[in-house]
Every structure is written in C-alpha cells, then in structure tokens.
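>>> Predicted structure and sequence below. I'll ask about it afterward.
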Amino acid sequence: MSIDAASRPLDIDAAAASRLDLAAIYRDLHANPELSFQEHRTAGIVAERLGALGLAVTPGIGQTGVVGVLENGGGSTVLLRADMDGLPVLEQTGLDYASTARGTDADGNDVPVMHACGHDVHVTCLLGAVEQLVALRAEWSGTLVAVFQPAEEWGGGAQAMVDDALFERIPRPDVVLGQHVAPFPAGWVGVHAGVAMAAADSITVRLHGEGGHGSRPETTIDPVLMAASLTVRLQSVVSREIAPNDAAVLTVGQLHAGTKNNIIPAEASLGLSVRTFDDAVREKVVTAIERMAKAEAAASGATREPEILFEEHFPLTRNDVPATERTAAALRRALGDDRVIDPGMVSGSEDVGVLASAAGVPLVYWFLGGFEPALFADFMRTGRMPEDVPSNHSPLFGPVIEPTLATGVSALTAAALEWFAGEPTV
C-alpha cells in the first residue's frame, strides 16, 4: 500500500513541539542515570509514558528492559530500539542538569554515574517518535514495537532480552531500526551500509608471579615487570602483525598490581579492549595476545601460565545494504539530502545487532549528531570535529538539546514510516 506520510518531509519544528515535553524528559533522565541492569527508575518512566500513549507495555524483559507494542492493522512490524544505561563516570559538564548520582557497580564498588554516552538522548527520541507515530496512526498500517534495552554498556543487554523470550513475548519484527548520538553537528545523521561498527572484546590477562620483599627481588618472580613488558609488547600487535589495509585497535585500559611500595606482589592483571572489523583479523589479534602473554610469563620464569579471561563481547554491527539504502532515502526525504552523510566504519561498538540476528531480519543503525550545528563547516572540511569536542564516554559529553532531539525524533519517525509503507523488500 502507499502511504503519503512516508513520502513527504517531516516537520522538525513539529517534532520539537510534541505534546510530551521532550526537553524536560531528557534533562530528568540526564540528571538521574542508572548503571547497567539497574535502570529501574528509567524503565518506570518509559513504561508510564508508553502506557499513556496507548501502547501495550511489557516491563522486566531481560531484567529491566521495557517493550511497548502498538498494533495498527495489517502490514510490516517495525522494531525501534533505544538503550537506557549510564556509565561509571563522574560528570564534569557543568550543566545545570548535570548528574550527581552514584551507584554500586557489579563488583560492589561505589561509583559516580553519568549518561556519558547519550542513552538519555536515545530514550527521549524514541519516546518522541512513538508519540509522533501514534498521532499519525491514521496514515500508516502495521505493528510498532518500541524496545528500551538495558545494559548496552555491559554488552549483554540485548542478549539478556533475547534469552528472556523477547521474540516469543512480542511480535517478531521485519526490521530493526535505531540510532546513536555522536560527536558531530546536531541536525545531521550519518548512516553507513555494511559493517558500520566494530566488534569489541574486553579481555583480562592475569599474570602469576611469586611475591616477596621489595628489597630482595631475586627471591621473587615479579609480575609487575611482567605486566609492564607485556603492555609494551602488545603495542606491536596492530603495528606489526595487522596489514595496513585492515583495521584493529588494541588498548590496555587497566593495569593493576600490588598494595605497598616495598612489596612485590604475586599477581598483576591487565584489562584489554580489542576492536576489529573482520572476524579473521579478530582471531589474529586474540591469538597474538595469548601468545605474547604466555611468552612474557615464560621469559620471566613464571611457574604458572597466565589466565586469559574473555569478558564483554560486542559483535560486528552490520547494516543490511538494501535495507540501509531504503532507510537512508527516507532519512534524506525527511531531513534533506545534505543532512544525511556516510561516516564510514566507526570503531565504537554496539549490541543492537543481537536483536536483528535473533529475529533473522535486517538491521539499520545510524548516528545522530549531537553537538553545535555551526561546527558543520569544519566537520565537512576536515572530516572530523575540533579536538576539544568531547567524545562519547568523556566526563564532558553533553549533547545540545536542540536540534538533537527534534532531529532524532524525525529520523526514527521517518524510518518507521518508510517500513510501514509496504511489506519488506529485503
């Protein structure tokens, strides 16, 4: 069937003037972030808003996930997804709605909590898009599924929802759509077909030595020296073992050892983050980490091999090519040709692809600009934002409220209407 709403530009000003006070919702969410699988307050707000808009609401999927469903006649089933969790980061934005929240992490530590990755933007925009689609329900037919996912930062939230019978409890979608706020100018979106975001692995390497007095290192096997040597050695993996036309990132983000200056400890640990865009490259990097860790232990005379623990894992985010082309055309109609760009592959990672893979349907995931629109000229000239624009996970990450929210609402609404316009063709 043909739907006029899918083919005419959306009014961003109208999206901004929604009945929901999106700016107030956003400020509240930003000031009250919650850690992964602890998003109880956020989930309650989402469930209340979805219910007020007339959706059938199912809370508690995957612990704290919330799903709203609006059945509106025959047609495609479109899943729109937003993630809800914050990060253990101490906010330093200086905003009058900055977070002062604290939480308890999975290890029992008291930590500051901040929406340093923009999940408050994602939740707000999806609520706004649901409101727009409810208001336009006379102009489309199908089933809307709004998924508010927990624990994206932990890497397991999407899988937790799937494991909790998500697709047995809600209508199975024909497409999964979503967006992520990013440090480029507000008012623009970026979408890339194919592999769009890296796979990510969080790996802990635990090195075992033999402790003793700092004055008698000859009686010990020093895991601190072992860890320092391994940290340096790992820097050669990407520069010397990965081909220049491949891409990978290997970061040592943590190094822990010891309790006192004059004690050589018995153990040291390294926390690694690995990003890759190809499964074969990932295997090569992981194999190198294992080889180097064992070799450094052997070179130091360790009597125990290191433990190599694979923890968080994010799969490759692959945008279905035909579905992306179709969705990007709808975004261009809604926002304007010049406001939809191709950012190429991004080294950040996401677990939204788990939802699409579990349902066996296409994924289209795009980026939403969240910073000063006047910076766009610099962005287009250099291909990057100025160095002082905070990136995701920075304690200074603070997207501008408008036109970020209005653009995000319009993008989600336009993409959904495109897929409601007829049966899937991919």
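Structure's in. What do you need?
>>> going forward, measure contacts and count neighbours with C-alpha atoms only.
Fine.
>>> Centroid-nearest residue for this protein?
With distances taken as Cα atoms, centre = their mean, Glu350 lies nearest the centre of the chain, 4.2 Å away.
>>> Show the contacting residues for the closest residue to it other than its chain neighbours.
The shortest distance from Glu350 to any non-neighbouring residue, by Cα to Cα, 6 or more residues apart in numbering, is to Phe314 (6.0 Å). For Phe314, the contact set (Cα atoms under 8 Å, 6 or more residues apart in numbering) comprises Gly155, Ala199, Ala200, Asp201, Ser349, Glu350, Asp351.
>>> For the first one, list the residues it contacts.
Okay, so that is Gly155. For Gly155, the contact set (Cα under 8 Å, 6+ apart) comprises Glu312, His313, Phe314, Glu350, Asp351.
>>> distance of the third one from Gly51?
Remark: distance between Phe314 and Gly51 (Cα to Cα, to the nearest Å) = 32 Å.
>>> Same question for the first one.
Taking Cα to Cα as the measure, Glu312 and Gly51 are separated by 33 Å.
>>> Helices of the stretch 101-250 of the chain, start to end?
For the stretch 101-250 of the chain, the helices defined by DSSP state H, counting those that start in this stretch cover 119-135, 157-163, 166-169, 223-234, 236-241.
>>> Pick the most buried one from those helices.
Neighbour counts (mean count of other Cα atoms under 10 Å) averaged over each of these peak at helix 119-135, with a mean of 24.
>>> how far does that helix sit from the chain's center?
Offset of helix 119-135 from its chain centre (Cα atoms, centre = their mean, to the nearest Å): 17 Å.
>>> So which other helices or strands are in contact with it?
Secondary-structure packing of helix 119-135 (3 or more Cα pairs under 8 Å, 6 or more residues apart in numbering; DSSP states H and E): helix 22-31, helix 40-52, strand 77-83, strand 142-149, strand 175-185, helix 404-420.
>>> buried residues in the longest one?
With burial defined by 16 or more other Cα atoms under 10 Å, the residues of helix 404-420 counted as buried are 404-420.
>>> how many degrees apart are that helix and strand 77-83 in direction?
Orientation of helix 404-420 against strand 77-83 (axes from the mean of the first three to the mean of the last three Cα atoms, to 10 degrees) gives an angle of 160 degrees.
>>> dropping in the other structure now:
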Amino acid sequence: MSRIDAVLTRLDDTAQAELATLYRDLHQHPEPAFEEKRTARIAADRLRESGFEVHTGVGGTGVVGVLRNGEGPAVALRADMDALPVLERTGLPYASTENGLMHACGHDMHVTCLSGAAHLLAAARDQWQGTLVALFQPAEEIAAGAQAMVDDGLFDLTGRLSVVLGQHVFPRPAGTVFIRPGEILGAADSIEIRLYGRGGHSSQPERTVDPVVLAAAIVMRLQTVVSREVSPFERAVLTVAQIHAGHKENVIADEASITLNIRTFSPEVRRRLLAAIERVVNAEATASGAPRPPSFRTLNAFPLTANDPAATVRLTEAFTTRFGPAGVADMAPMMGSEDFGVFGTAAGAPSVFWGLGSADPSRYARAEQAGRLGEDVPGNHSPFFAPLIFPTLPMGVEALVTAALTWLNRRSP
C-alpha cells in the first residue's frame, strides 16, 4: 500500500458524507472579505481537533495550522475563505441564506477540501515526517488577504517553507485536475478614476463642463488601447465596469467616476496599459476643459500567478501516477487572477497552483458539443455557479494529500 493509500483509507463514505455536510453548511453561510469569522472559527476548531498548533486572526481573519512531525520539508497548503457580493440563483436546497452574498467562486469547496486533507494527514503521521502548514486565507477576492497574512508575521509562525501548494475549482469536468508550469493566471489592476466638471442646469450646458460627456469620451477612447497599443501576440484585457454620475435628470453633475479593470500576463504590457490609461484620461479631461485634473485610486492589484517549473513537473508526475493520464489535463493560461503567488514569493519558496474540475462531466460534454459552454455550464462568479459535490470534494481532498506527500518525507523507521 502506498503512503497516499494509507492516508486516504480514512476517506470512506462516512468521512465523505461528513465533509459534504460541512461544505453545504459553509455554502449556506458565506462571509465577505475580512469578515470570515464563522468560517475561520470552523476551520480553526477542526485543526485543533486534529492536533495542529493553531493561530487565529492572522492578517485579520486568517487561520494558520502548524503540525510539526519530525525533521523534513515544510509544506504549506492554502485555501481561501471569502465570498462574493452575488445574489445566488442556483435554487439549491443549501443555497446561501445571506441575501446578496454567495460562494460564487468555490472558496467553500476549497476550505472543505483543505480541512479534510489536514485531518487525514494528521491522523496518519506515521506515513510522513516534516511540517505541514494549513493556510486558511481571507480576502482573496480583493487581493489583500495573502499580503495581510505575510505582513502579520505569517512566517514567524510557520518557519521557513519548502513549497506552497493550492488549488481552485473551475467549470471543467469533475474528476480531473488541470495544471501547467509557468504563467497560469494573469495580473489584474482595478482603478477608480474621478472626473471633475462644472455642474449646472441641463438647459444651460454652455455654462457647464459635463463630466458625463467626458466619461463617455474616455470610455470609447480606452477601447483602442488594447486593440492599437498592444501587440496581437500579447494578452491583455481592459474593461470599464462602472460609471457613476449625477442624481437628477435636469442637473448636470459636478463629478463622475469610472471604475476599470485590466488583465495582463506581461509586466511590460501592464506598465504600458497603466500609462496609456493615465494619458488618455488626462488628455480627454484637458480637451473637455475640466477645471481640475482627474484623480486616480488603485482599488486592488493582483500579481501574476506563475507556477514554479520544476515543482510543477514533479507534482504533475505525482498526479498522473495517482489519477491516471485521463485524470490530469493541461490548464491553459487564464485571465482570472489570484493572490496565491504572494505566499511563495514572500517565502522565497516554489509554489504550484492547479485547477480542480467541478462541473458535471456529461453536462459539460453536451454543452461543449453544442458550443454552449458559456450558457449551459455556469462559471466562477456566476449566480448559478454550483460545483458538483461528488466527485469534486473527495478528489480535491485526494489532490491535496497527494501534493503534500510529494514533498513530505517518508517516515523514518
């Protein structure tokens, strides 16, 4: 019997049912960024029951579990905990009870899988040695939680890490993990821009500087930045997601604001996009006769997520041995963003991030054949996003156990 098999013998039907109950409970009680108090309490209690040294309130609401089991590598497994301001429309019997708040990105599944894997590894300490670290991270959705944990002395609690490992559910067929070396998720920057005009009566526009017209000109001009200033061989997205101005139909407002988001895979492209945004906005404000320059405020900034090549090859081999070639697929780079990479960068350790399929395989196949994946297989951040609990949950636990044991030493006799 392999070490992985020895650990997973405890993942029987009873254990899987208990974890499924935990998952449904977490799904029903989502919590926003830096307010994951209930989720953190549940994670911490389960770690204590498994024998971990537990630290709470790390970086706000983060939880760190440390299990030292002799000499050897220190392996960190990470799960994020926060939910999204989305009104759930899945119709599930365990749908969110928090109006306007939903686990629309699967972080409830991540917490459940890590909780299960940590318990199994703790119960089978005779199979490995080293240090196992369980990171339950807050505020991933606003790109703040990982850095907050690091700034709050994370590595004083864990010691030097050898590798950082994490997974994320995606709307791909359940029963499959997706992985690739190198760049896997894009960098993202969200910016709020305030535009200043001169308000007045809508019947006398000549006495005003209309910030709505200014905003409209900026939005249209920004559409040319990617198409005309970024090479077709590079990847970039620029989206204006919000425009706000005014309170009444016969009043020209004094101010307007626009919020935009960019996604890039290259530091140079990111720099060029940010510079182009500032150039376009300032130029349009000047052309409109704005009484003062626009102001810019960064809302969040996600770093590029890149898997360490050597560590990814090592883990891909382990996954292929465990799940078979059909259970492991290449994960094409995605424009979605994560702050997971902050941990490995700050620790000076390799990190690997992989995808976990969570969609019904037969439904996915039908939708793919019909060219309706977007319509029939809801993705992350959709109000209809609902991971298939089985086999997603047990496979997520199995993937984390496999990943941890790929680095943790075999127990010395």
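Alright, I've got the coordinates. Bear in mind that the values here come from a model prediction, so they are computed numbers and not experimental data.
>>> Adding distance to Gly212 of structure 1, write the contacts of Phe314 of structure 1 out as TSV.
Listed next are these as TSV, based on distance: Cα to Cα, whole Å:
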residue	distance to Gly212 of structure 1
Gly155	38
Ala199	40
Ala200	37
Asp201	34
Ser349	41
Glu350	43
Asp351	44
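>>> quick one: which of the contacts of Gly155 of structure 1 is nearest Gly142 of structure 1?
Nearest to Gly142 of structure 1 among those is Asp351, at 25.8 Å by Cα to Cα.
>>> Counterpart of the closest one over in structure 2?
Using TM-score structural alignment, the equivalent of Asp351 of structure 1 in structure 2 is Asp339.
>>> tell me, how many neighbours does its match end up with?
For Asp339 of structure 2, the count of nearby residues is 24 (other Cα atoms under 10 Å).
>>> so it, which of the three states?
Asp339 of structure 2 carries the three-state label coil when classified by DSSP: H, G, I helix; E, B strand; the rest coil.
>>> you'd agree it is up against Ala146?
Yes: counting by Cα atoms under 8 Å, Asp339 of structure 2 touches Ala146, with 6.2 Å between them.
>>> Common neighbours of these two, please.
With Cα under 8 Å, 6+ apart as the test, Asp339 of structure 2 and Ala146 both reach Glu140.
>>> what's the neighbour count on the alignment partner in structure 2 of Ala247 of structure 1?
Residue correspondence to structure 2 (TM-score structural alignment): Ala247 of structure 1 is matched to Arg235. Arg235 of structure 2 has 16 neighbouring residues, counting by other Cα under 10 Å.
>>> Repeat that for Asn250 of structure 2.
By other Cα under 10 Å, the residues close to Asn250 of structure 2 number 11.
>>> Then Ala377 of structure 1?
Ala377 of structure 1 has 12 neighbouring residues, counting by other Cα under 10 Å.
>>> And Arg207 of structure 2, by the same measure?
12.
>>> can you check Thr287 of structure 1 too?
11.
>>> List the contacts of it.
For Thr287 of structure 1, no contacting residues are found, by Cα under 8 Å, 6+ apart.
>>> Which strand or helix spans it?
Secondary-structure assignment from DSSP states H and E places Thr287 of structure 1 in helix 279-299.
>>> Which residue range of structure 2 does that helix align onto?
Under the criterion TM-score structural alignment, helix 279-299 of structure 1 matches residues 267-287.
>>> between the contacts of Gly155 of structure 1, which is closest to Arg384 of structure 1?
Using Cα to Cα, Glu350 is the member of the contacts of Gly155 of structure 1 that sits closest to Arg384 of structure 1, with 21.1 Å.
>>> Tell me which residue of structure 2 matches up with Val176 of structure 1.
Match for Val176 of structure 1 (TM-score structural alignment): Val164.
>>> From what I see, that match and Leu77 are in contact.
Yes: between Val164 of structure 2 and Leu77 there is a contact at 6.1 Å, judged by Cα under 8 Å.
>>> Pick out whichever of the two has more residues nearby.
Using other Cα under 10 Å as the criterion, Val164 of structure 2 and Leu77 rank with Val164 on top: 28 against 22.
>>> List the residues that contact the aligned partner of Thr77 of structure 1 in structure 2.
Under the alignment (TM-score structural alignment), Thr77 of structure 1 maps onto Ala74 of structure 2. Ala74 of structure 2 makes contact with Gly130, Thr131, Leu132, Val133, Arg160, Leu161, Ser162, Val163, Leu408, according to Cα under 8 Å, 6+ apart.
>>> how does it look with 10 Å?
Shown in contact with Ala74 of structure 2 (Cα atoms under 10 Å, 6 or more residues apart in numbering): 66-68, 129-133, 158-164, 404, 407-409.
>>> Not counting its neighbours along the chain, what's nearest Ser351 of structure 2?
Val164 (4.6 Å).
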